[in-house]
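*Asks:* with the input below, show me the fold.
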Amino acid sequence: MKIVVQRVKRASVTVNGEIIGKIGHGLLLLAGIHADDTDEQLEWCCNKIMKLRIFNDQEGLMNRSVQDVNGEILVVSQFTLYGDTRKGTRPGFTDAAPPEAAEPIYERMIEIFRQRTDLNVESGVFGAMMDVELVNDGPVTLIIKKEAQ
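*Replies:* You can find the predicted model right below:
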C-alpha cells in the first residue's frame, strides 16, 4: 500500500462537474492499493496516518496529529501510484491491485477512519475520473508505504 499524505488548508474532489467530497484543514490522502495488499497493510497505514504528527503546535513545531487539531480527511483512490516507469515511456500498472480487489480495501480504509475518529471523512469515487483540488499547507507531503512481507 502506498499513500501520499498531504496536509491541506482545503481540498475537494469533483466527478462530472459535481463536488462529491470537500474538506477544510486536514489531510488529503491519495491511496494506491498494491496487488498483494491485505488487511495488515491497511491497518498499519490507517493507524500511522491517524497518529502522524504533522500539524503545528503552539510553538510552530509539527507535534500534533489530524485528530489533535480536529482536522478533516479526504480519501481518493489513485492506482497510478503503482505506475512502473522503469522501461519505456508508458507506465505499466501490473503492481496495482485490480479494481475488484482494490475497491473493497479502499472502502474499508474510509470505514476505518470514520469508525475510529470523530473527524469528518470524505471520499472520492473509486474508479471515476476525478478532479482533485487542494491548497497544500506548508507544503507538507509525505509518502506512507507498507509492503506485504
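*Asks:* hey, let's count contacts and neighbours off CA atoms from now on
*Replies:* Fine.
*Asks:* contacting residues for the residue nearest the centre of the chain?
*Replies:* For the chain, the residue nearest the mean C-alpha position is L29 (2.0 Å; CA atoms, centre = their mean). Neighbouring residues of L29 by CA atoms under 8 Å, 6 or more residues apart in numbering: 3-6, 73-76.
*Asks:* and this one, so I can compare the two:
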Amino acid sequence: MRALLQRVSEAAVRVDGAVIGQTGPGLMILICAMQGDTETEATKLAAKIAKLRIFTDDAGKMNLNVTQAGNAALVVSQFTLAADTKRGNRPGFSHAAPPADGERLYLAFADALRGHGLNVETGQFGADMKVSLINDGPVTIWLDTAE
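*Replies:* Presented below is the predicted three-dimensional model:
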C-alpha cells in the first residue's frame, strides 16, 4: 500500500458540494492499495502511521505521534498514487489494486487506524471528491509497504 501523509491544521473532503469527512489538527492521509496487497499491509501501514512521531512537543521537536498530540485523521482513497510514469506522457494505473480490493483495503486501513485510538473520518471510495487542507509545517511524508 502507498500513503501520502500530510500534517494538517485542518482538512475536509466534499462530494457534490457536501462535506462528508473532515478533521481539525491531525493527518490528511491519501491511501492507495496496490496489486497483491492484503489486510496485512493495511494493518502494518496503519500501525506505522499511528506511531510516526511527526507532531511537535512543548519544546518544538517532532517527538509526538498523532494520538499523543490528541489529533485525528482524514483518510481518502486515491488510486493515482499508483501512477506509473516511466513511459510516455500519460500515467498508467495498472499497478493499483482492482476497485473491489482497493475499497476493501482502504476501509480495513481506516479501521486499523481506529484500532490505534484515532478518530478517523473518510472520503467516499470511487467518488469525485474535492479535498481541501491547510498543511502544517509543511510536513508531507510518503510511505510504501513495498519499500
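*Asks:* just give the TM-score of the two.
*Replies:* Between these two chains, after superposing, the TM-score reads 0.97 (TM-score structural alignment, normalised by the length of structure 2); 147 aligned residues with a CA RMSD of 1.1 Å.
*Asks:* so which strand or helix has T14 of structure 1?
*Replies:* strand 2-15 (DSSP states H and E).
*Asks:* from the contact counts, what lies against the helix or strand just after that strand?
*Replies:* Following strand 2-15 of structure 1 in sequence order, the next helix or strand is strand 18-23 (DSSP H and E). Here strand 18-23 of structure 1 is seen to pack against strand 2-15, strand 72-77, strand 121-123 when contacts are counted using 3 or more CA pairs under 8 Å, 6 or more residues apart in numbering; DSSP states H and E.
*Asks:* count the neighbours of T89 of structure 1 for me.
*Replies:* Neighbourhood size, T89 of structure 1 [other CA atoms under 10 Å]: 8.
*Asks:* aligned counterpart of it in structure 2, please.
*Replies:* The equivalent of T89 of structure 1 in structure 2 is N89 (alignment by TM-score structural alignment).
*Asks:* how much space between that match and R114 of structure 2?
*Replies:* Remark: distance between N89 of structure 2 and R114 of structure 2 (CA to CA, to the nearest Å) = 39 Å.
*Asks:* need the contact list for the closest residue to V13 of structure 2 other than its chain neighbours.
*Replies:* Nearest residue to V13 of structure 2, sequence neighbours excluded (CA to CA, 6 or more residues apart in numbering): V131, at 4.4 Å. Applying CA under 8 Å, 6+ apart, we find V131 of structure 2 in contact with 11-14.
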